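J.: Sequence unavailable; structure follows:
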């Protein structure tokens, strides 16, 4: 390896310094919210707690988990995420694999039609009327079916099939008498675990954070996902009800702030815990999507 010049070392140190600054900017709000959720509300409000927890208390989390709406929203979000991601994967595979085959007649025309959907849509009102006419209003399917597939993810998966799986394998399987579905299930999918992991992460994170479709299509609060429940709590300021009326007005306001921090942690902790272990799959997905053949 060639020896680094003084300019190279200075460039590296500047990069390290900039990355450290970005890390602090991103990390500090996360640490602050986590610390504030388990700190004494008076210490947080007075500014005594600015990084590490002070006078640790879990009263905010007790109030959060005593709220039946949050627990119901948690269960609903888990169900929507599992069901929605499963349908997303099936639909994406069934669209991407045929489009990756060279022997598919008219695949360029189909791709062109799909591309149109990336730039043009009917809009909110026609989408609402369509969901209504299909009888899906206030049902689980209103959150699943309209977003059952993403064309961008189809492009990523199709590119993986074209770039990572040799066409000779498919030709050999065809010579052995393998049908198209057998080829897909027994050969293509076992070789495609990285892209399947990428798609699972993309779709599941999208379902976990989604609230707009639920806001438009759902009216039954028992079917609300977690994010919509949290929106109603944070935006409509229903924290005072969770804090209770047995305390003084000042203590109630302080406890309300603690509950807000606790709610934020409860909503985001699963994704924050999962992402560091699966970051490499996100990176791989970005790299695959950047090479479209």
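T.: That came in fine, so what should we check first? Keep in mind the model is a prediction, meaning the values are calculated, not measured.
J.: drop to CA atoms for contacts and neighbour counts, all remaining ones
T.: Noted.
J.: which helices and strands sit right next to the helix of greatest length in the chain?
T.: Looking only at the chain and at elements set by DSSP state H, the helix with the highest residue count is helix 249-289. Helices and strands touching helix 249-289, as assessed by 3 or more Cα pairs under 8 Å, 6 or more residues apart in numbering; DSSP states H and E, comprise helix 6-37, helix 41-46, helix 59-65, helix 151-164, helix 193-209, helix 226-235, helix 239-243.
J.: highest average neighbour count across those helices?
T.: Sort those by mean neighbour count, taking mean count of other Cα atoms under 10 Å, and helix 151-164 sits at the top with a mean of 21.
J.: Now do that helix: distance to the chain's middle.
T.: Chain-centre distance of helix 151-164: 20 Å, with Cα atoms, centre = their mean, to the nearest Å.
J.: ok, second structure coming up, stack it against the first:
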């Protein structure tokens, strides 16, 4: 994909590009960088991902920590209630009506509040707290005078970096790739995430704005070639942040998933 994004589009279409770039060109990236809507979408997606992941992480920690405590009365009932929501939901129409009644249509909150927490991730983090952090350590902190929030902040969270890294990766990838909620709840193009613009380019083929300026002077064949270059380039641009994030979290990712899932 990377080689195709910097290769001659004609060579890519004809199948002559196999692994290494052929006749390198940056036409796809040039047109992306000169397209204002793509840059707006990139900015919006970063904003939605950062805010959404922060909310997701906070909600998950504050739900998983009490459920992992042996002294929390009714934790079994609460866990069953949460698991119930994994099998039964209101559906799209009731959810949309609720978001509308809360006046969140066409706002940032429509993208981050309805998906503020994942029960699956709560269970993974709860299991990590139960199996990865000795209960005796929390009891010792309690004897020393730590309250629940102090225990969470000073004891549990510093020892939970693997599972926190996993949650950050899970939630951030989900927000970065999400387009359906934006498609449903947003109408202002200035608030569109990158994925909606990517959808227009890859699925609907709306290339007019990227090809403005020279469209009258070039032939139809050249427009097709430029469109092909843009498709590959924008896929690379859209996935680059996640590709850069994963290597830094990889060592935590494997450990966190193994501890959080297998022992559950």
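T.: Received, thanks. Everything numeric here is computed off the predicted structure, so don't read it as measured data.
J.: re earlier: the longest helix of the first structure vs the second structure, average distance?
T.: In the superposition with the second structure, the aligned residues lie an average of 1.8 Å away from helix 249-289 of the first structure, counting by mean Cα distance after the TM-score superposition for the first structure.
J.: okay, the angle between that helix and helix 151-164?
T.: In terms of direction (axes from the mean of the first three to the mean of the last three Cα atoms, to 10 degrees), helix 249-289 of the first structure departs from helix 151-164 by 40 degrees.
J.: Now do helix 249-289 of the first structure and helix 6-37, the angle between them.
T.: If you take the same axes, to 10 degrees, helix 249-289 of the first structure sits at 140 degrees to helix 6-37.
J.: among the helices and strands packed on helix 249-289 of the first structure, which is nearest residue 140 of the first structure?
T.: Among these, the nearest to residue 140 of the first structure by Cα to Cα is helix 193-209 (12.4 Å).
J.: mean per-residue distance, that closest one to the second structure?
T.: Averaged out, helix 193-209 of the first structure is 0.9 Å away (mean Cα distance after the TM-score superposition for the first structure).
J.: tell me, that helix lands on which residues of the second structure?
T.: Alignment note (TM-score structural alignment): helix 193-209 of the first structure is matched to residues 161-177 of the second structure.
J.: got the contact list for that stretch?
T.: Counting by Cα atoms under 8 Å, 6 or more residues apart in numbering, the neighbours of stretch 161-177 of the second structure from elsewhere in the structure are 45-46, 48-50, 52-53, 56-57, 121, 125, 128, 195, 242, 246, 249, 252-253, 255-257, 260.
J.: do that again at 7 Å, thanks
T.: Under the criterion Cα atoms under 7 Å, 6 or more residues apart in numbering, residues 45, 49, 53, 56-57, 125, 195, 242, 249, 252-253, 255-256 lie in contact with stretch 161-177 of the second structure.
J.: Same question for stretch 201-216 of the second structure.
T.: 31, 35, 200, 227, 231.
J.: Could you export those as CSV, including distance to residue 177 of the second structure?
T.: Supplementary listing: the contacts of stretch 201-216 of the second structure in CSV, determined by distance: Cα to Cα, whole Å:
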residue, distance to residue 177 of the second structure
31, 22
35, 20
200, 14
227, 22
231, 16
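J.: Tell me which two of those sit farthest apart.
T.: Spanning the widest gap among the contacts of stretch 201-216 of the second structure are 31 and 200, at 15.3 Å by Cα to Cα.
J.: for the nearest residue in space to residue 210 of the first structure that is not next to it in sequence, what are its contacts?
T.: With sequence-adjacent residues excluded and distances taken as Cα to Cα, 6 or more residues apart in numbering, residue 210 of the first structure is closest to residue 227, at 6.8 Å. Each residue near residue 227 of the first structure by Cα under 7 Å, 6+ apart is listed here: 209, 210, 211.
J.: any idea which of these is closest to residue 126 of the first structure?
T.: The nearest member of those to residue 126 of the first structure, counting by Cα to Cα, is residue 211 at 19.1 Å.
J.: my guess is that closest one meets residue 228, correct?
T.: Yes - look at residue 211 of the first structure against residue 228 with Cα atoms under 7 Å: they come within range, at 5.3 Å.
J.: which residue in the second structure lines up with residue 184 of the first structure?
T.: For residue 184 of the first structure, the aligned residue in the second structure is residue 152 (criterion: TM-score structural alignment).
J.: Distance check, that match against residue 169 of the second structure.
T.: With distances taken as Cα to Cα, to the nearest Å, residue 152 of the second structure is found 21 Å from residue 169 of the second structure.
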